[in-house]
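Visitor: how does the following fold in three dimensions:
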Amino acid sequence: MGKWIKREVAVTKTVDYKAAGVDIEAGNEAVRRIKQSVESTFSSQVLTSLGGFGAMYDLKAIAEHYRHPVLVQSIDGVGTKMMVAKLMQCFDTIGRDLVSATTNDIIVLGATPLTLLDYIANDKLHPAVIEKIVEGMAAACRENHISLVGGETAEMPGTYLPGEYDLVGVVTGVVEKDQAILGHDIVPGDVLLAFPSSGLHTNGYSLARKLFFDVGGYQVTSRLPALPVTLGEALLTPHVNYTLPVLHLLSQKIHIKGMAHITGGGLLENLPRMLPANCAVDMVRGACPVLPIFDAMQRLGQLPDEEMYRTFNMGVGLVMVVAPASVTAMRAALTHFPLFPLYDIGQVVSGQRTVRLI
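Guide: The predicted model follows:
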């Protein structure tokens, strides 16, 4: 019979949480750094301060403006755009990307964003980096009247590679039930109007990094003839937030039948998400200007149009479907938003939730 032998290891010094790779004091320092920025986003409806177990948000005043309020929620992240931020050591705009990625996903349903929760994970917590990320987040929240009510900063050595960060957000909004935009009344003959994007926004970065850094051999500091800034700066261009112009259109009683935020899956995958079963889309290539960064990637990868339009937004950030009779009123309502030009990019036709590029 064999013997079970107990092994003992001599411990010559205290093995605490910091020795295991988690620095509690660094976490506390990060909270101290971001406290003012976070609380600058609070509306009078926020009842709790930073550092509590949960966030409380008073719905009474808001509910009085609705007959049948419905909560709308979405979760999203910035994906591998964070790796470009790491290469650039520039983290002051990536928080803005998170706010745009999440809020744009609920405004397409007609919802008004109210609150945001964030989750920042890394291998080793650097309070100065957290501060920059949250400052950008807070600035975007203030601009769009969203309360950044809480978040989680997770330091997980062994889970993430050195210097890696992951950034995720959960947005909550509200919409009147009978005014939710679900695409049910879209019919053939309706037109597609688009707000342009500023670049890749927060999608397609795995392919973009492969093309620029591996295939092309470029660095973030490289300058391409077609780009007015360095490659890194072009890739970090912030995701446009469409909350204010969309909510303005809705407040002006413009009847928007359906909307699509062009995210992962590009135009070919996202446009069908707003269509009813009997409708398809004919979309005109280049009707909304295709930005030079997309042309550069297509040349590097020798990619067909179908692949480009299935991966990237190709210059189109958000698409709205309206009846032809609504176009003039929509354009007039947007005169106060000169940074949001409107492009006619196609029409709805009979079909089965497909997109044809023409």
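
Visitor: please make it C-alpha for all contacts and neighbour counts, starting now.
Guide: Fine.

Visitor: which stretches in this structure count as helices?
Guide: With DSSP state H as the criterion, the chain has helices at 24-39, 60-63, 81-88, 94-107, 127-143, 205-209, 231-235, 243-251, 266-270, 292-301, 305-311, 327-333.

Visitor: I'd like to know which of those is closest to Lys257.
Guide: helix 243-251 (10.9 Å; Cα to Cα).

Visitor: this one next, for a side-by-side:
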Amino acid sequence: MGVTYKDAGVDIDAGNAFVKMIKPLVKATSRPEVIADIGGFGGLFSLNTQKYKNPVLVSGTDGVGTKLKIAFMTDRHDTVGIDLVAMCVNDIVVQGAEPLFFLDYLATGRLLPEKAAEIVKGISNGCVQAGCALIGGETAEMPGFYADGEYDIAGFTVGVVDRDRIIDGSSITVGDRLIGIASSGLHSNGYSLARKVILEKLGLKMDNLLPGLNKTVADELLTPTRIYVKSVLNLMRDFHLNGIAHITGGGLLENIPRVLPASCKALIDRSAWDVPPIFKIMQEGGAISDEEMFRTFNCGIGMVLAVPEKETDDILIRLSGLNETAFVIGEVAKCSPGKECVEFKE
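Guide: The predicted structure is shown next:
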């Protein structure tokens, strides 16, 4: 008998079993606009243009980065899919876009249907949190390309916003207040540095309790990225959001300036919020400078909203009602040419 594809490391039967396993997970994310089940060559989504005056499609793509290393080390794969969705949908909602649908790409050396289904379980969970439909994806079995037991995932999302409701920061003015919405932890950024400090410098293992915390290293580092979509869309209905920054790679230092007009800077009050213990543990354990912390990690703030001063209190009340923890972390001030766009004060 001749050599088969399975002999070369690609198991088509395992792929078919995987697709069968994830169908209920995909179905749980469906929206009325979805007009085909998974399995076709492309996902079909019928945009209801009657809901919009001048619809603009907004797209985003991202991955999870080296946070996946923690999933490999712990053999826990049911939450990284949430991270994948979060990193994509949080990016487009800051422009006012409602995420409509999501696609994923999973590549691995050897497809293990049960493990892959755990990943998609997280993706499905994230899509439900964001209100978008998982309408397709790709699973690539690539023997010899990835180390045994390892994989990579990427995500892609498309959303829609009316042109006159796009949030691009152009309406930010001096005097606007900056509201920070709390993160759920590290989210999915800075894990190369986090692993170096926690695992190498501090010598901790995945099942060790973190100093001063009643949580293991694994539980803390695998905490899923918070998805802010429904909260932001809720605020958009009743308030003026002049600009929003998703605090991802680059931290507060690099992401806030992405939405600021050239004549403005952000004055951040470092005492306005309690930095979660995990960040303090890493900073002390690695003797990391303040600047390095604020340009690598979110330091407890996952989203920053620039809003009119007169609406600040009402927005904070609404966010509390939406189960978000939020703080006024600063304000927008006039910036001279060539000066830093983000300034911290004690």
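
Visitor: looking at the helices of structure 1, which is closest to Arg356 of structure 1?
Guide: Closest approach to Arg356 of structure 1 among these (Cα to Cα): helix 266-270, 8.3 Å.

Visitor: mean shift between that closest one and structure 2?
Guide: Superposing on structure 2 and averaging over aligned pairs (mean Cα distance after the TM-score superposition for structure 1), helix 266-270 of structure 1 comes out at 0.6 Å.

Visitor: which part of structure 2 lines up with that helix?
Guide: Using TM-score structural alignment, helix 266-270 of structure 1 corresponds to residues 251-255 of structure 2.

Visitor: what ranges does structure 1 have for its strands?
Guide: For structure 1, applying DSSP state E gives strands covering 69-77, 112-122, 147-155, 165-176, 191-196, 258-261, 279-283, 316-322, 343-350, 355-357.

Visitor: can these go into JSON lines with extra columns for mean neighbour count and distance to Glu39 of structure 1?
Guide: Converted to JSON lines, these look like this (neighbours: other Cα atoms under 10 Å; distance: least, Cα to Cα, whole Å):
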{"stretch": "strand 69-77", "mean neighbour count": "18", "distance to Glu39 of structure 1": "22"}
{"stretch": "strand 112-122", "mean neighbour count": "22", "distance to Glu39 of structure 1": "12"}
{"stretch": "strand 147-155", "mean neighbour count": "21", "distance to Glu39 of structure 1": "8"}
{"stretch": "strand 165-176", "mean neighbour count": "21", "distance to Glu39 of structure 1": "17"}
{"stretch": "strand 191-196", "mean neighbour count": "24", "distance to Glu39 of structure 1": "31"}
{"stretch": "strand 258-261", "mean neighbour count": "26", "distance to Glu39 of structure 1": "29"}
{"stretch": "strand 279-283", "mean neighbour count": "21", "distance to Glu39 of structure 1": "44"}
{"stretch": "strand 316-322", "mean neighbour count": "25", "distance to Glu39 of structure 1": "30"}
{"stretch": "strand 343-350", "mean neighbour count": "19", "distance to Glu39 of structure 1": "38"}
{"stretch": "strand 355-357", "mean neighbour count": "17", "distance to Glu39 of structure 1": "44"}
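
Visitor: any chance of those strands in TSV, plus distance to Leu47 of structure 1?
Guide: Output for these, formatted as TSV (distance: least, Cα to Cα, whole Å):
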stretch	distance to Leu47 of structure 1
strand 69-77	19
strand 112-122	12
strand 147-155	9
strand 165-176	16
strand 191-196	36
strand 258-261	32
strand 279-283	45
strand 316-322	34
strand 343-350	42
strand 355-357	46
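
Visitor: Asp23 of structure 1: which of those is closest?
Guide: Nearest to Asp23 of structure 1, of all the strands of structure 1, is strand 147-155, at 7.9 Å by Cα to Cα.

Visitor: identify the residue of structure 1 aligned to Lys53 of structure 2.
Guide: Lys53 of structure 2 maps onto Arg67 in structure 1 when the alignment is built from TM-score structural alignment.

Visitor: what residues are up against that match?
Guide: Residues near Arg67 of structure 1 by Cα atoms under 8 Å, 6 or more residues apart in numbering: Glu176.
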